[in-house]
Structure formats: structure tokens, C-alpha cells
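> build me a structure from this.
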Amino acid sequence: MAMREQRRRKSTGFLFGELAGMLSASLENHYDFVLAWELRPGEVPEPGTEPVVHVMTGNLITPCRLNGLKGRVLVYEDEGARIMTIREKDIPDGL
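As a prediction, the model looks like this:
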């Protein structure tokens, strides 16, 4: 019997509910939540060359790495980089 070819599930749209669930779970579990835009340049748009968004959760960012990222934001403020800092006690319960 021939093996079935695995295919990527076609995206039917961005799932804001799933993204909100990941953020909520990250806050509840004291995990990092990282959303990153990856530009995949290609002169002619072909599959695999379009930009993608990565959403990652878990224990990912060390204090040293966080300070480095904050510094990069400050360096690129004039190009639109922004940072938002919220105290944990100011996050509403049940978010």
C-alpha cells in the first residue's frame, strides 16, 4: 500500500480565538508569549516565500535575552519599535 502524502492544512483565516487562548494560558502558567513576523523575501510570490507569523509559548526568554530585546526596541524607536510593560497584578483575572 502506498504511503499517504502529508499535506499542510490550508489556512481558512487567522484564528483570533486560538491566539487569545494561547495568550491566556501563557499568562496563567507564567510562560513567555512571543509573536514574531518572519519576512521570507521572494521576487515572485511562491509557496514558502510569503511572510509568516510565529506564535510561541513556554519558558523561552532568559532575563539576559529580555534585556537585550528591550535595548533593541529602544534603539529602533525612531523606526516605530514599541514596548508595553504591564505589572502582573494589573492583569484582570480570568483573562
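> drop to CA atoms for contacts and neighbour counts, all remaining ones
OK.
> excluding its backbone neighbours, what's nearest residue 19?
residue 55 (8.0 Å; CA to CA, 6 or more residues apart in numbering).
> one more sequence to fold, the one below, so I can look at both together:
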Amino acid sequence: DKLLRGLQAACQKRPISLSQIEQVVGRISRLVLESSDREVPAETIGQHVVRELRSLDRVAYVRFASVYKTFRDIHEFVESLEKENRAES
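Model (predicted):
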């Protein structure tokens, strides 16, 4: 499953169990199934993943976001992280 593999890659070498990752996949899968749309865009699924990872593990979140969100350069990436940190405070 592509979602599971993407989450495992983001969570690699982090203190996150396979069970936790599977729970995230389950929650996202339920959201997708409950959606009234016949097809859920990958962008929507990515937004769900980002939201889940943000609360689960900040490093995994950054890893996933660096691939999911297309940044033009390192400055845009750093700016996004700083904005995220300000929102957390």
C-alpha cells in the first residue's frame, strides 16, 4: 500500500511503532471512505497525512512535507517550517 510505505519512509528511525503507523493509515482510510467523492485527490490524502504526522512526530512530519509539498528551494522550505513553528506557539 502506497500510503503505508510513504508513512514508513517518513517515520524511519523514529520512535514510532508499526502499530502507530497502521492506526494513522486506518484513520486516513476511513476519512477517504467516508468522503462523498468517488475519487479523492492525492493532494487531499497528503493533507490528511501531514495533519496526522504533525501531531505524531515533528521529524516525520518534516520528512513527509519535504516530499509532499513542492518547494522551489531551501529558503521556501525553511520559511514553511518557521511558519509552522509560529503557528504551534
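> can you give me the TM-score here?
Superposed pair, TM-score by TM-score structural alignment, normalised by the length of structure 2: 0.29. Supporting alignment: 45 aligned residues with a CA RMSD of 4.3 Å.
> just to revisit the earlier point, now the residue nearest to residue 19 of structure 1: how far from residue 65 of structure 1?
Distance of residue 55 of structure 1 to residue 65 of structure 1, given as CA to CA, to the nearest Å: 18 Å.
> please apply the same query to residue 53 of structure 1.
Separation of residue 53 of structure 1 from residue 65 of structure 1 (CA to CA) stands at 21 Å.
> contacts only, for the residue nearest to residue 19 of structure 1.
Residues in contact with residue 55 of structure 1 (CA atoms under 8 Å, 6 or more residues apart in numbering) are 19, 33-36.
> can you pull out the strands in structure 2?
Using DSSP state E, structure 2 contains no strands.
> would you map the helices across structure 2?
Ranges of helices in structure 2, per DSSP state H, are 2-11, 18-34, 42-56, 58-68, 74-88.
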